[in-house]
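Student: predicted model and sequence follow; I will ask about them next.
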Amino acid sequence: MTVKPRIALIVGSTRPTRFADKPAQWMLKQAQARQDMEVELVDLRDHPLPFFSEPASNQRVPSKDSEAVRWQQTIGKFDGYIFVVAEYNHSITGALKNALDQAYTEWNRKPFTAIGYGSVGAGRAIEHLRGIGIELQMVPTRGAVHIGGSDFMAVFPMGGNKSIEDIEAGLLPSTTAALDDLVWWAKATMAARAAAA
């Protein structure tokens, strides 16, 4: 019997006026429609992390802050990740960067993909995320989902405020490719971690 990878869909923005919920719910629906993964929404709003202030990463020293430990326990149970990425000044949100920094061993040797949004579909932010992920010994997938340009303006509340289903025809090919890659790498890294244990 093949074990399905457990995937966390991590909402990377905490602002009260965030747009993230719309693409997060759409991506959750796409992932849940598949038979090859189990996916769970993980919202950074539910994890009030302090700014990272531990003596070192938890690779070297166990974290002392109870919220950091709870966050590590939450993400540690997953085999891969889908990040919902807003682009702030050409990079990821401060909340997402802080959440990434609050753990180390829990991210190791696990894959991730992303769905990003903004004028350029969060392309620059997702590239930053990939670099951070590599330093955390993660496996970034080649593909990601980008909601940008006129599609973004069609669904953004200060634009057309349409549902993502109105633009999904253009998103589904990249979504399928990104999730296919995520599952492949999740199964590969699960097997490798099990063999090394």
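Tutor: Great, that's in hand. Residues are numbered from 1 along each chain as shown.
Student: use CA for all of it now, contacts and neighbours both
Tutor: Will do.
Student: M27 - that's part of a strand, no?
Tutor: No. Membership of M27 in a strand is not supported by DSSP: H, G, I helix; E, B strand; the rest coil, which gives helix.
Student: what is the burial count for it?
Tutor: M27 sits with 23 neighbouring residues when counted by other Cα atoms under 10 Å.
Student: so what's it closest to, chain neighbours aside?
Tutor: What sits nearest to M27 in space, not counting adjacent residues and going by Cα to Cα, 6 or more residues apart in numbering, is I115, at 7.7 Å.
Student: contacts only, for the one you found.
Tutor: For I115, the contacting residues are 23, 27, 82-85, 144-147, taking Cα atoms under 8 Å, 6 or more residues apart in numbering as the criterion.
Student: would you confirm that it belongs to a strand?
Tutor: Yes. Read with three-state DSSP, I115 is one of the residues of a strand.
Student: packing partners for the longest helix belonging to the chain?
Tutor: Across the chain, the helix with the greatest residue count (assigned by DSSP state H) is helix 168-196. Counting contacts by 3 or more Cα pairs under 8 Å, 6 or more residues apart in numbering; DSSP states H and E, the secondary-structure elements packed against helix 168-196 are strand 111-117, strand 145-147.
Student: would you mind listing the buried residues in it?
Tutor: The neighbour-count criterion (16 or more other Cα atoms under 10 Å) identifies 171, 175-176, 178-187, 189-190 as the buried residues of helix 168-196.
Student: can you check stretch 65-80 too?
Tutor: Of the residues in stretch 65-80, those buried under the neighbour-count criterion (16+ other Cα under 10 Å) are 68-69, 71-72, 75-76, 78-80.
Student: the residue positioned nearest the centre of the chain sits in which helix or strand?
Tutor: With distances taken as Cα atoms, centre = their mean, the chain has F83 as the residue nearest its mean C-alpha position (1.4 Å). Counting by DSSP states H and E, the secondary-structure element that holds F83 is strand 80-86.
Student: second one coming, line it up with the first:
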Amino acid sequence: MSDLTPLRLAVIVGSTRKDRFCPVPAAWVADRAREHGGYEVDVIDLADERLPDVLNGDDPDVPPPAPVRALAPRLASADAFVIVTPVYNHGYPASLKNAVDWFFDEWSAKPVGFVSYGGAGGGLHAVEQLRQVFCEVHATTIRESLGFANYWDLFDDAGRPVDAAGAEKAAATFLDRLAWWAHALRDARGKRPYTH
């Protein structure tokens, strides 16, 4: 596959709570990726996917439920992921862990970047825990992340960061690094299948 072939980027909205803020930074980073160039963006909102509880569906002799079968090809076709997550009680949402655990090969040998938000820590507790989780499914997390501390003061009513220039500069660096890893890993998967 040529470097001119657009990277398929899945932006995952990790919170499913009522009145959540998560779609705001997800839409913003998805727009930045489209403007960045070289990305085809698929926004996956876990609130719409309705994945069942993985604890009741991990029997290898039973076919996965319909919502899992429907989401699998979207994840499998992605070259890279951006996970948008809040921090809940110094951790990440259960809905996000459930989504990770329903899949394995779909994540493997692909880069993952994080956009987080929260109080003073900007959601970094959630990101650091997710790095460990994604390592276990053989994904590669990038060092750069976008964090919004005290996020309620950082976005205007239209869902744009108040410090647009600073946020867009950080997003460009983040997306550059994600693209580098996405190209490198896509090329590697094309040369030899990734095995566990």
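Tutor: That came in fine, so what should we check first? Note that the structure is a prediction, hence the values are computed from the model and not measured.
Student: how close does K110 of the first structure sit to A195 of the first structure?
Tutor: K110 of the first structure sits 14 Å away from A195 of the first structure when distances are taken as Cα to Cα, to the nearest Å.
Student: average offset between the strand holding F83 of the first structure and the second structure?
Tutor: Overlaying the second structure shows strand 80-86 of the first structure at a mean distance of 0.7 Å from the equivalent residues (mean Cα distance after the TM-score superposition for the first structure).
Student: contacts for that strand, please.
Tutor: Strand 80-86 of the first structure has contacts (Cα under 8 Å, 6+ apart) with 5-13, 20, 23-24, 92-93, 110-118, 122, 125-126, 182, 186.
Student: how about the nearest residue to the counterpart of P23 of the second structure in the first structure, chain neighbours excluded?
Tutor: Aligned against the first structure by TM-score structural alignment, P23 of the second structure finds its counterpart in D21. If you skip the residues right next to it in sequence, D21 of the first structure has V11 as its closest partner in space, 7.6 Å away by Cα to Cα, 6+ apart.
Student: what does L7 of the second structure give?
Tutor: Counting by Cα to Cα, 6+ apart, the nearest residue to L7 of the second structure once its immediate chain neighbours are dropped is Y39, at 4.7 Å.
Student: I'd say the one you found and L9 touch.
Tutor: Yes. Shown here, Y39 of the second structure and L9 form a contact pair, counting by Cα atoms under 8 Å, at 6.2 Å.
Student: and the helix or strand just after the strand holding F83 of the first structure, how far from the chain's centre?
Tutor: Heading C-terminal from strand 80-86 of the first structure, the first helix or strand you meet, by DSSP H and E, is helix 94-101. The chain centroid and the centroid of helix 94-101 of the first structure are separated by 11 Å, computed with Cα atoms, centre = their mean, to the nearest Å.
Student: once aligned to the second structure, how far is helix 94-101 of the first structure on average?
Tutor: Using mean Cα distance after the TM-score superposition for the first structure, the mean distance for helix 94-101 of the first structure is 0.5 Å.
Student: list the buried ones in that helix?
Tutor: Buried residues in helix 94-101 of the first structure (16+ other Cα under 10 Å): 95-97, 99-101.
Student: okay if I get these as TSV plus distance to L41 of the first structure?
Tutor: As requested, those are exported to TSV (distance: Cα to Cα, whole Å):
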residue	distance to L41 of the first structure
A95	16
L96	15
K97	18
A99	15
L100	16
D101	20
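Student: closest one to A56 of the first structure out of those residues, please.
Tutor: Comparing the buried residues of helix 94-101 of the first structure against A56 of the first structure with Cα to Cα places D101 closest, at 10.0 Å.
Student: mind listing what the residue lying closest to the closest one once chain neighbours are set aside touches?
Tutor: The spatially closest residue to D101 of the first structure, leaving aside those adjacent along the chain, is F52, at 6.8 Å (Cα to Cα, 6+ apart). The neighbours of F52 of the first structure, taking Cα under 8 Å, 6+ apart as the test, are 98, 101-102.
Student: let me know the outermost residue of the second structure.
Tutor: D61 (29.2 Å).
Student: any idea how far it lies from P52 of the second structure?
Tutor: Distance check for D61 of the second structure against P52 of the second structure: by Cα to Cα, it reads 17 Å.
Student: cool, C22 of the second structure as well?
Tutor: Applying Cα to Cα, the value for C22 of the second structure to P52 of the second structure is 20 Å.
Student: between these two, which has more neighbouring residues?
Tutor: For the pair C22 of the second structure and P52, the greater number of neighbours falls to C22 (21 against 17), based on other Cα under 10 Å.
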